[in-house]
Each structure stands twice: as C-alpha cells, then as structure tokens.
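Student: Sequence and predicted structure, then a few things I'm wondering about:
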Amino acid sequence: MNSLPQKISITEALNQACQNIVRTDARMLLQKILGVNHAYLITHPEQQLTLDQTQKFHSLITQRIRGEPVAYLTGEREFYSLNFQITSAVLIPRPETELLVELALERISMSQSCEVLDLGAGSGVVAISIAKNRPLAKVTAVDCSAEALAIAKINIKHLDVNNVCAIIGDWFNGLSLTNKFNLIACNPPYIANEDPHLNYGDLRFEPRLALVGGEDGFDCIRSIINTATRYLVIGGWLLLEHGHDQAETCKQLLIEKGFINVLSYPDLAGILRVSGGIYEGEF
C-alpha cells in the first residue's frame, strides 16, 4: 500500500484505501479511528485527519490487506441489532446465527419465566440476544474458554443485561444435574479437522477451538445431543446450528436419542442451518 500523506481528508483517505481493500471495510476502519458513524463520514468529506489518525488508519489498512478480519480490527460487530465487543479469542458473529436466536425466541414465552442454556457462548451474542428479547427468561451462558467468557461478561455489562449468568465449563461440565432447561441453544464447532476452508478468509484468524469438531465435524454435535436429555425438562427444546451439509445427520442423531418434532430450518440463503427437536422423556 502506498504511504498516506500527512495531511489528508476523509474522502482522500477512503479513496486511497480503496485501492487495496473494499470500500465498506475502509469505511468501517476509518469510522473506528475517528470514533464516528457512517453519516458523519458522508457529511464531513473534507475534514482533515490528524497525523496520528492517518498513521493509525494506515496501520489498520495494512493489517486488513494481510487478511485480518475487520471485526477484530475494530473490536466490534453488530448482531441481532445489538453492538457486541469482540476479540480474536471469540468467533466473529455471523448473520446466519441470527436464525438460531429467532428459533429460540419463537419457543420462549414473553409472559412466563423459563430456563435457557447457551452452550459454547463465546462473546455471548446468542445468550444476550435471547435475554434482551425475553426479559423473564433466565439464561445461562457456558464456555470452556476463560478468555471468551471474559468477553461475554463485558458484553453483558455493556448491554445492561441482568438475566444472563456466564459460567465456565466444557459443554455441560460445570452444571449440576439438578439444572433443568426449557431450551438449549448451541452453535458448536462443526468444521472437520482437515476442511480446506480453514485455510481461507476470516477462518484463518479465528480460534480453532471454536471451529473444529473432529475428523468429520460431528464430535461436539454428537456429545451435546447425547448429553442434552439429562438437562432438558420434558417438552424442552434442543436447537443446534451446523454446517451447510450436516442437516440430515443432525436430524438422525436427534431422532436416535428420542427427540420428536425433529426439523431443520433454512437461513436467509435457503441453506439448512439449524436443526432441533423436543425432548419427550426416556423411551
């Protein structure tokens, strides 16, 4: 990337950055440096950047050229109309995962208290989005990473949520068998160990622990389905996000474990992205 001049306007900074990265990325990085929103950039095109701002913008552009995700460079990402703080210790929230939240909300009453569990909570986007929209729900967010859980706790405080409890644990470890939930939602690691996609795009920079699910990608999914029945009330729901080609296997695993009303649900692209069912009790 060519060096940016010491005196440069917002328009000039964006135009030069766009020689190397897409405009949307450049805009988001500049907004971060200036501490402003998109509308401000549009209405103040001639504003001059300070030397310090120019140097910081240049540094972020260089990192983006190397492939580092914009969300990690800005330290934030919007999800379900909420702004979450994130770091490289957690997955970057994706629009597809909003389907998991929507399906959970459809199954949680607005007028009655219930217990909800978010497994592998990461930055807390699923747990917090559910809690914000269902204030009577008591949401437990579990993650095995202390770093990830620290980010979740920051977001809980930042977004002023008082009905989420974040605890450390490897899936159900750390929970008591007396804990019973009306709904369990999970976006587990589901990429196979040797999947070539791990070497491209944002996945290169995201924590492998949160991505990789064993030789066939189903290790975590199997473990969760096999154990979830111990923690669900009769009539409780288990909802799992999974890969684009994993719906049929997920449904079969759920059926084999005794879940009923097992279905898979498409995301906005028409890809079957979440599967789930109802726990009917031992059979």
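Tutor: Nice, I can see it. Residues are numbered from 1 along each chain as shown.

Student: C-alpha from now on. contacts and neighbour counts both.
Tutor: Fine.

Student: Checking the residue nearest to the spatial centre of the chain next. Helix, strand or coil?
Tutor: Geometric centre of the chain, nearest residue: Pro93, 3.0 Å, by CA atoms, centre = their mean. Of the three states, Pro93 takes coil according to DSSP: H, G, I helix; E, B strand; the rest coil.

Student: Contacts only, for it.
Tutor: 77-79, 125 (CA atoms under 8 Å, 6 or more residues apart in numbering).

Student: Pull out the buried residues from stretch 126-144.
Tutor: 126-132, 134-144 (16 or more other CA atoms under 10 Å).

Student: Can you give me the end-to-end span of that stretch?
Tutor: Length of stretch 126-144, first residue to last, CA to CA, to the nearest Å: 16 Å.

Student: which helix in the chain runs the most residues?
Tutor: As assigned by DSSP state H, the longest helix anywhere in the chain is helix 51-65.

Student: what helices or strands is that helix leaning on?
Tutor: helix 23-34, helix 70-74 (3 or more CA pairs under 8 Å, 6 or more residues apart in numbering; DSSP states H and E).

Student: which one of those lies closest to Thr54?
Tutor: helix 23-34 (8.7 Å; CA to CA).

Student: And Asn193, how close does it get to Phe57?
Tutor: Distance, Asn193 to Phe57, using CA to CA: 36 Å.

Student: I'd guessed Val90 sits against Gly120; true?
Tutor: No: taking contacts as CA atoms under 8 Å, Val90 lies outside contact range of Gly120: 10.1 Å.

Student: if you count what's nearby, which of those two comes out ahead?
Tutor: When Val90 and Gly120 are compared for neighbours, Gly120 comes out ahead with 27 against 23, by other CA atoms under 10 Å.

Student: and the closest residue to the more buried one other than its chain neighbours, how far is that from Leu117?
Tutor: Counting by CA to CA, 6 or more residues apart in numbering, Asp143 is the residue found nearest to Gly120 once chain neighbours are left out, at 4.6 Å. Remark: distance between Asp143 and Leu117 (CA to CA) = 11 Å.

Student: Who are the packing partners of whatever helix or strand Ile128 lives in?
Tutor: Using DSSP states H and E, Ile128 falls within helix 125-133. In this structure, helix 125-133 makes packing contacts with helix 98-106, strand 114-119, strand 137-143, strand 164-168, judged by 3+ CA pairs under 8 Å, 6+ apart.

Student: for comparison:
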Amino acid sequence: MEIKPSVWTIGEILQWTKQYFSGKGVDNPRLDAEVLLSHILHRDRLYLYVHYDQPLAPDELIAFRECVRKRAARIPVAYITGEREFFGLMFTVSADVLVPRPETELLVEAVLKRLESRPAPRIVDLGTGSGAIAVSLLTQLPAATAVAIDISAAALVIAEENAKRHGLADRLELRQGDFWQPAAGMLFDAIVSNPPYIPADDVAALAPEVRTEPVLALDGGKDGLDYYRRLLTDGYSHLAPGGFMAIEIGISQADAIRSLAEQSPFVIQEILLDYAGIERVVVLTGRGRENVEN
C-alpha cells in the first residue's frame, strides 16, 4: 500500500482510501475511511465535510496510513479505533470482545420495555463481553442493578472499563465463570443474553472481520444451539417471580428455539423482528406465568 503525495487534503485522502478499500473487498469503504480519519483527527465526521480542503499534517498522514493498512487486512474498524457506538453510547472494545452490533439494540429495547415500570429490577447478562448490554440497560434504569458474567477474564477487563466509563461501577457486578456457575443461588427479574450461536462448522466461513473476533463469542456448538439449551434448561431456577428471559438468536434459529422452549420450563411470550425482518429476539416467561405483566 502506498500513499505517495506528501500533502493530501481531507477530501483527497478520503477519495483515495475509498477506492483502495473497494479494491480490497471492504464493505462500506467510504464510511470506514471517514470513521478512521475522524479517529485520527479527533473530530466528528461532519468536520471532514466542512474542512474538505484542509491538508493533513505529516504525523496525521502517517497515523492514518497505519489505520488503512489494518483495515485493508480486514481488521474491524472498532478494533482499530478501540471504540464502538452502541445504543447511543461509546464503548471501549478490543480483540478480546465481540464488537457490539446494531441488531443487539433490539434486545436492549425489549428488556427496557418490560423493566421500566419495576422499582428496582435485578438483571443478569450472560456472556457479557464488552458489557454493552448491561451498561446500556443500567443507564436507562437508574434503580436497577446487574450481574455481568463471562468466562473470559480479558473480556471482563473491558466490561469493567465500560462500567467505569459510564459511571456504573457501583451497580454492575462482574463475575467470571462458565455461564450459570457464577450466579449460583441468585434470582433475577430479567435474564438477558446474546450467546454464541454460530454452528461450529460455519465459523471458518464467516467474513474475515468476524473471524478476528473471539471464537468463544461466536461458536455455539455443532448446531449453534448449545447455549440456548443451557439457558432454557437452567434459567428457570434463576428467575424471580414475574421475571422473564430475553435472548438474541441467529438467522433461521427461531423454529429451533420454539422446539427447545416446548421441552423447557419456559414459554415464548414474543419474538421480535430486526430491521431486516429477521426473527432476532425471543422473550420468554416461566411456564405457568404467561399472563404475568412484564
């Protein structure tokens, strides 16, 4: 990769980078170029348009060139910048956690809708990763507390940083361990999870950017359903009276989740579609509690 001229304006470097990224098969080449340049300049993207003819300083050009090199190697933009926006908040991310995705905001919205009238809800976020789900919920529910669980110690370091970043360290308890194990004996008003759900044999065929993310956060076992089985088998014993479970699912997994639910202590209350019309979030209540207001 070469950026030959010694002086580039913002407009020129964005146009060059868009073409370069396109040639490398990068999705959204213009957007990625703008996000990376905004990161280097410590400015928002609007600044780039207002100052289209502004020359870049030599140190800015050098730093941007390194970002472009990484992105062309299909490293996710969020790992390059160290940040990702989710639910209107900025989160620290690293290669130790899954990059928060827009469709997961639907999961947060579904939980908020059901908890907003409760006085002091208790939440558990299983497989918390960056903590984006738990932190987003707590920012909107000032009386709530949450337990965030992850098997990865490195992921919990990032989650702790995000809790502190948003002033929630006193309301978010971080626990390391294998799924339910750290929550032994605890009851929750809301059980929330975006678990690994990619079938093991499909992981190698994912986009290069996705394959850079932690395999622990992607691999859902042979059929992609391992963690849903654990959620539906063991979750009932952690459900407070009137509580519910909300989970994100993968494409074409809704029918399998329906079958699992029929054999579990849970009953599906609602399945929500994402903006692409895909069944994405499943809300369940304890069997026999279907009519409880949430």
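Tutor: Cool, the structure landed. All figures in this text were calculated on a predicted structure; none of them were measured in a lab.

Student: and which of the contacts of Pro93 of structure 1 is nearest Leu183 of structure 1?
Tutor: For those, the nearest to Leu183 of structure 1 is Val125 (16.2 Å; CA to CA).

Student: Tell me the counterpart of the closest one in structure 2.
Tutor: Under the alignment (TM-score structural alignment), Val125 of structure 1 pairs with Ala132 of structure 2.

Student: Surely its match is in contact with Phe86?
Tutor: Yes: using CA under 8 Å, Ala132 of structure 2 is in contact with Phe86, at 7.1 Å.

Student: Looking at those two, which has the bigger crowd around it?
Tutor: Ala132 (30 against 18).

Student: Trace Asp143 of structure 1 over to structure 2, please.
Tutor: So Asp143 of structure 1 corresponds to Asp150, using TM-score structural alignment.

Student: ok, its match - contacts?
Tutor: 126-129, 156, 175-179.

Student: and if you look at Ile108 of structure 1?
Tutor: 114, 134, 137, 183.

Student: Spatially, what comes nearest to the second one if we skip its sequence neighbours?
Tutor: Taking CA to CA, 6+ apart as the measure, Arg134 of structure 1 lies nearest to Met110, with 5.8 Å between them; neighbours along the chain are not counted.

Student: and what of Val111 of structure 2?
Tutor: Nearest to Val111 of structure 2 is Ala246, by CA to CA, 6+ apart, at 6.8 Å.

Student: Could you find the counterpart of the one you found in structure 1?
Tutor: Using TM-score structural alignment, Ala246 of structure 2 sits opposite Leu239 in structure 1.

Student: Assumed its match was part of a strand.
Tutor: Yes: Leu239 of structure 1: assigned to a strand according to three-state DSSP.

Student: tally of neighbours for it?
Tutor: Neighbour tally, Leu239 of structure 1, other CA under 10 Å: 24.

Student: what's near enough to touch it?
Tutor: Contacts of Leu239 of structure 1 by CA under 8 Å, 6+ apart are 100, 103-104, 183-186, 274-277.

Student: Please flag which of the residues you listed sit within strands.
Tutor: 183-186, 274-277 (DSSP state E).

Student: For those residues, give me a markdown table that also has distance to Thr43 of structure 1.
Tutor: Formatted as a markdown table, those follow (distance: CA to CA, whole Å):
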| residue | distance to Thr43 of structure 1 |
| --- | --- |
| Leu183 | 46 |
| Ile184 | 46 |
| Ala185 | 42 |
| Cys186 | 42 |
| Val274 | 42 |
| Ser275 | 45 |
| Gly276 | 47 |
| Gly277 | 50 |
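
Student: Tell me which two of those residues sit farthest apart.
Tutor: Leu183 and Val274 (14.2 Å).

Student: and Pro45 of structure 1, what pairs with it in structure 2?
Tutor: Under TM-score structural alignment, Pro45 of structure 1 pairs with Tyr52 in structure 2.

Student: The nearest residue to Ser252 of structure 2 once chain neighbours are set aside - how many residues pack around it?
Tutor: Excluding the flanking residues, the one nearest Ser252 of structure 2 by CA to CA, 6+ apart is Glu279, at 7.6 Å. Glu279 of structure 2 is flanked by 19 other residues according to other CA under 10 Å.

Student: what does Glu116 of structure 2 give?
Tutor: 16.

Student: Equivalent analysis for Ala256 of structure 2, please.
Tutor: 12.

Student: what's the mean distance for whichever strand or helix holds it versus structure 1?
Tutor: Using DSSP H and E, Ala256 of structure 2 sits within helix 254-262. On superposition with structure 1, the mean distance recorded for helix 254-262 of structure 2 (mean CA distance after the TM-score superposition for structure 1) is 1.6 Å.

Student: The alignment partner in structure 2 of Ile225 of structure 1: what's it in contact with?
Tutor: The alignment partner of Ile225 of structure 1 in structure 2, by TM-score structural alignment, is Leu232. Contacts here follow CA under 8 Å, 6+ apart; on that basis Leu232 of structure 2 touches 260-261, 264-266.

Student: Of those, which is the nearest to Ile80 of structure 2?
Tutor: So of these, ranked by how close each gets to Ile80 of structure 2 (CA to CA), first place is Leu260, at 38.8 Å.

Student: Spit out the contact partners of the closest one.
Tutor: 229, 232.

Student: how about 10 Å then?
Tutor: Contacts here follow CA atoms under 10 Å, 6 or more residues apart in numbering; on that basis Leu260 of structure 2 touches 225, 228-229, 232-233, 254, 266-267.

Student: same thing with Arg122 of structure 2?
Tutor: 115, 143-147, 186-191, 240, 243.
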